[in-house]
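In: Here is the input, now give the coordinates:
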Amino acid sequence: MPLKDFSILLTVILIVIMLIIPLPTGIIDFLIIINISFALLIILVSMNTREPLQFSIFPTLLLLVTLFRLGLNVSTTRAILGNQGDAGNVIETFGQFVVGGNALVGFVVFVILVVIQFVVITKGAERVSEVGARFTLDAMPGKQMSIDADLNAGMISDIEAKERRKKIEQEADFYGSMDGASKFVKGDAIAGIVIVIINIIFGLVIGMLQEGLPVAEAADKYTLLTVGDGLVSQIPALLISTATGIVVTRAASEGNLGHDITQQLLAYPKMLYVAGGTIAALGIFTPIETMVTTSVAFALGLGGFLLSRNEKKLLEMEDVEDEQASSGEEDDMKSPESVVNLLQVDPIEFEFGYGLIPLADANQGGDLLDRVVMIRRQLAIEMGMVVPVIRIRDNIQLQPNEYSIKIKGNEVTKGELLLDHFMAMSPGVEDESITGIETIEPAFGLPALWISEELKEQAELSGYTVVDPPSVVSTHLTEVIKRHAHELIGRQETKQLVDHLNETYPTLVEDVTPNPLSTGDIQKVLSNLLKEKVSIRNLPVIFETLADYGQMTKDTDLITEYVRQALSRQISKQYAGDGEPLFVITVSGKVEKAVADGIQQTDHGAFLNLDPNTTQAILESMMAEVEKMQETGQMPVFLCSPAVRMYIRHLIERYIPQVPVLSYNELEPHIEVQSVGVVNV
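Out: Reported below is the predicted structural model:
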């Protein structure tokens, strides 16, 4: 154990010893000086902290110091009453020298110190701690939302957001602890008063009955020692109480207490002239000695003059620095390196016209930033990927009610919103009484209407699906991210997922990367899965498969097929509900043979090479079967053998990318499969 930690434990043990075992007066003197030193050190540290969290141990330290001082009071009381008044040199010095040997004067000084501490400082610090704790807890939700908004806007990173959230939690804990710790200071003041009264009363009793002293001599002896003991304990207690008040009243600033006081109190030099003139007038028009008022007025005037001169110099220096900064910015703009900052491309951008600003402005009731947070959480759960920060900004080049979604700097889709309307999508049976502005639902391309708020309830009763504009845009944004998820997961994002998996499955990660598969190989497999909307959240299963087959082949497309088969339970649940049959379009043996014969192997992998007529015939048959299945209201799914699944997927992804292609090995044995069509040529 480090020596510093051991010293703290030894201090706690010493406090227990003080409460039980009588200590020699020499050790008591030594401990009294240590008590004063601790109090002085604490108040100096509290004055030099910039924010309360820099002295976060203060509540616990306050308890230990208070306990130490009360233990010291027990030892000094035992020494005063049990050693015939021999309480040590320090207490005797405070009783004789500090108060001039006058017990009555000392008692008055002691009472004044107690009143200042108990009524003024302690009570104020207690109230500030209570209010600070309540306000800090009340402000926590708002601060958390502000951090989420800054994170979604790209103003801060995930690490900075985590640090700021941690700081908010620490502030709440600190002010809550200070609210309780301030009660220690209040109780200590009360205990000081009670101890002094007990010492005086029992000192008189011991002096008269046990020592046979006259009443006046006993009162003078024990009262003087008791007052000295009270001063010895109350001066450090006063310093600790003041430190408590300083810590809980400190607001966020850029400097310590001394810096802030001098900078802010002396920020207006002219006010020193006014104060100096007022003091000089007091010397002229009142009987106060002129020498006193003149010297103070002169000092204030001189201070105002010096501060005014320094202020002029600072303004001149700031003007020079501004000129240098502006010229430096011009030089930077002319330098070739300045264009590097313009090369940054955001992974996802959401831009909107000025008419949609209320959508993102929290002051106008907009909750787009909160919805973006929920989108990122939802996609992390559904797809298993960490969606990059979504940059949200207005764009005056767009139409007022228009928005645009960009992936890696390129626009992939756009839409239009009417903020004072609701989007209504028909259930299939039109209601002629529901009228509005015809439009297309942007996420799925369904026909819809923009209806007024008055028709909302009537449309819902008629079976229409009615959604507000923020829900429309958040659904659209979610679907766009899902559609382009494979583009958003690069090597850096893959490395982040691998590092996260390494925390719980280090052996598994070690078997996969860097050998036999590099980060780039893993990224290609994950990208292939996301491209077909297969969640990569179950990374342990994916890496188990990579470890098994990564030694056998470097073809990432083939490895992806093995991974899909390992995720058969997940894929089965994705397309077949619990206990429900899976309706599929099967691929005939003739088509599978044609595809298998068209596969060509190269050094860089395999690819499909079919003649145009065969390709055209297969695609026409597939699209015809898809249309038939869609007319029945069922989701089309192609089912084929594992050997050709990947190539059939490559064949259709340009024409009907939304239709999934499954192999028999990707379905659980208990899944009931019903074929509703066959692809044939």
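In: can we go C-alpha only for contacts and neighbour counts from here?
Out: Will do.
In: Which parts of the stretch 301-450 of the chain are helices?
Out: 357-360, 368-382 (DSSP state H, counting those that start in this stretch).
In: got the contact list for stretch 14-31?
Out: With CA atoms under 8 Å, 6 or more residues apart in numbering as the test, stretch 14-31 has contacts from 67-68, 71-72, 74-76, 78-79, 86-91.
In: Tell me who's in contact with the residue nearest to the spatial centre of the chain.
Out: When the chain is reduced to its mean C-alpha position, the closest residue under CA atoms, centre = their mean turns out to be Arg165, at 2.2 Å. Contacts for Arg165 were tallied using CA under 8 Å, 6+ apart; they are Gln144, Ile147.
In: run the last query once more with 10 Å
Out: For Arg165, the contacting residues are Met140, Lys143, Gln144, Ile147, Asp148, Ile159, Glu171, taking CA atoms under 10 Å, 6 or more residues apart in numbering as the criterion.
In: And it, which helix or strand is it part of?
Out: helix 158-205 (DSSP states H and E).
In: So which bits of the very next helix or strand once past that helix are buried?
Out: Using DSSP H and E, the helix or strand that directly follows helix 158-205 along the chain is helix 215-249. Using 16 or more other CA atoms under 10 Å as the test for burial, helix 215-249 gives 218-249.
In: next up, for comparison:
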Amino acid sequence: MKVRDISILVGVIGIVLMMVVPIPKELLDILLIINISAAIMILLISMNTQDALQFSIFPTLLLITTLFRLALNISTTRLILSEAEAGKVVHTFGEFVAGGELAIGFVVFLILVVVQFIVITKGAERVSEVAARFTLDAMPGKQMSIDADLNAGLINEQQAKDRREKIEKEADFYGAMDGASKFVKGDAIASIIIVAINLIAGIIVGMVIHGMSATDSLNTYSILTIGDGLVSQIPALLISTATGIIVTRAASDGNLAQDLIQQVLRFPKLLYIVAGTIALLGIFTPIGPLATFPIAAVFIFAAYRLQRSADRKQKEEDLLVEEKEIEEVRSPESVISLLQVDPIEFEFGYGLIPLADTQQGGDLLDRIIMIRRQCALEMGLIVPVIRIRDNIQLKPNEYIIKMKGNLVARGELLLNHYLAMSPGYDDDSVTGIETKEPAFGLPALWIDESTKERAEMAGYTVVDPPSVVATHLTEVIKKHAHELLGRQETKSLIDSVKESYPTLIEDLIPSTLSIGDVQKVLSKLLKEKISIRDLVTIFETLADYGKYTKDPDVLTEYVRQALSRQITLQYASPNEPLKVITVSPTVEKKISDSVQQSDQGSYLALDPPSTQAIYSRLSEQVNRVLQLGQQPIILTSPTIRMYMRQMLERSLQDIPVISYSELEPNIEVQSVGVVNA
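Out: Predicted structure coming up:
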């Protein structure tokens, strides 16, 4: 063992021996001063620790100092009763506080005892109990957080081990503090009892053994009792305060002085209010300005200095931020941020800024919110955030729509005008600037306010520029909805269904299909403008048929058949027959015979002349239906529907292709054309 280890052991044993072995007055004076010095040192250390674990020896030290203080109490009591004297330190404290008036001395001493026992000791004890309880309750959550960070790769094994050790040490520390605070409470009670013994027994001993008069005995032992009580209570008060400081420090990165300056004086402007209140107190009350104005001036000066310091610090922080941004731009890693592509972008020229500026009455942002809600209700798709920005490279009245950084649509608007679309016949009285409606490419006119009413009376459809943009953006999103649905978005949809149908998702993902397989099916549905809002039906179908095939085309056909009611309502009008273009048996057989199977699935291997012939006949029928003002719909057998769709993918992708299995039995179907070979 080292010398310092032996000295500490000897010191603890010496404290115990002090309780039974008489100590000379000179040595007792030195020990009392050491006791006061140790209490001051412990208080200062507790004020300068940033973390309770930095002073983890405190519970043990609290026990040792309490034992030392009790040993000194016993030693001073022995001297007081045996020699009517307890050294210069005790006598000096008693004389100084009493000041010739025993009553005043006792009142001051009693107040000190009340503060020590009721306020400091009781409060520190309660805080220790609560801190120990909360620390133990929080341990499982902290352990889980460490495991989560470790699994996510945010920390390594050594860091996780260090964090676990810190949690265990915190639990041990606050548990020990909970127990050690009981010693402080017991010490305060013992001090009160010892004071009563010193006073009562001292007066009796003085009169009986030392032959003092009642007055001399009362005077002598009162001073010694007060001095002894103060010598023990002052260190006890300091250590109790240190106990409270240690267990109440939380959410801090600095010591007590730094926290006081940074947090209490964080709002310099409030000091002006304090100064004004103090000044008014001196003006309107008998206190007078002589006592209040200097204090108010100190608050004003402090507020001024703190405000200047805060402004200077803010400027320095702003400068550091700018330098950091410049440094990031110069660094090679800054290029990585340029690789991020927004899912949807809406850019416009400077002439269309009023559309997005709310101060100028623009409601484009509100309309985009409604577009996202509409797409969620109609398509079952959560549209990502649409980034809106102005672009000086565009024409003043031009706007463009981008999907993943690529241009997909553009248009032009004339603010303070209205877009008028003809009902099918032109009215010579309605004049304006010829243009095309951007969403559907229909011929239209830009008309001014004075022509609006006349155009509406003539049967024209008149819309304002914000509505034109909203309609165009909505149609673009619907057309490219399948491009916006990736694996991450599919995972979010799956999680939303899992909250209400956990068994369904457990059966589907990942045992039957992967997220990528589900995403392909949903994308194919969106590509043909089939809503995926009924995810439960879609997932039920995939869970049933995903056990037999992983081909997304085949799975999509099964899902479409399960959504027959939805598809029927989407294309059929109430109380009217569904008008369709059918495919002749000859063409269906030719397509069916040309289907080839491969490891990646089935595909159509029709020779080019046959493909061109079928496509030509189909185009003729579609154009004829369009001239009649009807929506062309192609009806085929379930076996060739997806192959017919593949033929129309590039040129006639907006023409719906449905099968007999996707229609409800009670729907009336009317053929308006037949595709022959």
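In: circling back: which among the contacts of stretch 14-31 of structure 1 end up buried?
Out: The neighbour-count test (16+ other CA under 10 Å) marks 67-68, 71-72, 74-76, 78-79, 87-88, 90-91 as buried among the contacts of stretch 14-31 of structure 1.
In: ok, of those, which one's closest to Lys531 of structure 1?
Out: The shortest separation between Lys531 of structure 1 and any of those is 65.6 Å, and it belongs to Leu67 (by CA to CA).
In: measure that closest one to Phe110 of structure 1 for me?
Out: Between Leu67 of structure 1 and Phe110 of structure 1 the distance, using CA to CA, to the nearest Å, works out to 21 Å.
In: Tell me which helix or strand the alignment partner in structure 1 of Val587 of structure 2 sits in.
Out: If you follow Val587 of structure 2 across to structure 1 using TM-score structural alignment, you land on Val591. Val591 of structure 1 belongs to helix 589-597 when elements are defined using DSSP H and E.
In: how close does that helix sit to structure 2?
Out: The superposed helix 589-597 of structure 1 is, by mean CA distance after the TM-score superposition for structure 1, a mean 1.9 Å from where its aligned residues fall in structure 2.
In: And for stretch 314-325 of structure 1?
Out: Overall, stretch 314-325 of structure 1 averages 4.4 Å from its counterpart (mean CA distance after the TM-score superposition for structure 1).
In: Need the contact partners of that stretch.
Out: Residues outside stretch 314-325 of structure 1 that contact it (CA under 10 Å, 6+ apart): Ser308, Asn310, Glu311, Lys312, Lys313, Ser326, Ser327, Gly328, Glu329, Glu330, Asp331.
In: how near is the fifth one to Pro427 of structure 1?
Out: Counting by CA to CA, the gap from Lys313 of structure 1 to Pro427 of structure 1 is 75 Å.
In: Then Val472 of structure 1?
Out: 17 Å.
In: what do you get for Val215 of structure 1?
Out: As defined by CA to CA, Val215 of structure 1 lies at a distance of 103 Å from Pro427 of structure 1.
In: Kindly report the same for Val185 of structure 1.
Out: For Val185 of structure 1, the distance to Pro427 of structure 1 (CA to CA) stands at 70 Å.
In: Repeat that for Ser474 of structure 1.
Out: 21 Å.
In: Is Asn401 of structure 1 in contact with Val473, as I believe?
Out: No: counting by CA atoms under 10 Å, Val473 is not a contact partner of Asn401 of structure 1; they are 11.8 Å apart.
In: Look at these two and report which has more neighbours.
Out: In this comparison of Asn401 of structure 1 against Val473, neighbours counted by other CA atoms under 10 Å, the higher total goes to Val473 at 22 against 16.
In: and that one, what pairs with it in structure 2?
Out: Using TM-score structural alignment, Val473 of structure 1 pairs with Val469 in structure 2.
In: again, but for Ile536 of structure 1
Out: For Ile536 of structure 1, the aligned position in structure 2 is occupied by Ile532, per TM-score structural alignment.
In: residues contacting its match?
Out: With contacts taken as CA under 10 Å, 6+ apart, Ile532 of structure 2 has the following neighbours: 376-381, 521-523, 525-526, 538, 563.
In: from the residues you listed, which two are the most distant?
Out: Once CA to CA is applied, the contacts of Ile532 of structure 2 give Leu377 and Val521 as the farthest pair, at 19.2 Å.
In: thinking again about what came up before, neighbours of the match of Val587 of structure 2, how many?
Out: Neighbour number of Val591 of structure 1 under other CA under 10 Å is 21.
In: ok, back up a step: what span of structure 2 lines up against the helix holding Arg165 of structure 1?
Out: By TM-score structural alignment, helix 158-205 of structure 1 lines up with nothing in structure 2.
In: Would you mind getting the angle between that helix and helix 215-249?
Out: Calculated by axes from the mean of the first three to the mean of the last three CA atoms, to 10 degrees, helix 158-205 of structure 1 forms an angle of 170 degrees with helix 215-249.
In: what's the spacing between Pro466 of structure 2 and Val385 of structure 2?
Out: Following CA to CA, the distance that separates Pro466 of structure 2 from Val385 of structure 2 is 19 Å.
In: same deal with Phe109 of structure 2?
Out: If you measure Phe109 of structure 2 against Val385 of structure 2 using CA to CA, the figure is 70 Å.
In: Compare those two and say which one has the larger neighbour count.
Out: Shown here are Phe109 of structure 2 and Val385; by other CA under 10 Å, Phe109 has more neighbours (21 against 13).
In: Show me what the more buried one lines up with in structure 1.
Out: Matched across to structure 1, Phe109 of structure 2 finds no residue, judged by TM-score structural alignment.
In: Phe109 of structure 2 contacts Ile226, correct?
Out: Yes: in this structure, Phe109 of structure 2 is within contact of Ile226 by CA under 10 Å, at 6.7 Å.
In: coming back round to it: between Val472 and Pro427 of structure 1, who's got more neighbours?
Out: Val472 (19 against 11).
In: My guess is that one contacts His421. True?
Out: No: using CA under 10 Å, Val472 of structure 1 is not in contact with His421; the gap is 11.4 Å.
In: ok, Ile33 of structure 1 to Val16 of structure 1 distance?
Out: Here the distance between Ile33 of structure 1 and Val16 of structure 1 works out to 19 Å (CA to CA).
In: For Glu557 of structure 2, what is the corresponding residue in structure 1?
Out: Taking TM-score structural alignment for the superposition, Glu557 of structure 2 sits opposite Glu561 in structure 1.
In: residue contacts, its match?
Out: Applying CA under 10 Å, 6+ apart, one finds that Glu561 of structure 1 lies in contact with Val525, Asn528, Leu529, Leu567, Pro642, Ala643, Arg645, Met646, Ser663, Asn665, Glu666.
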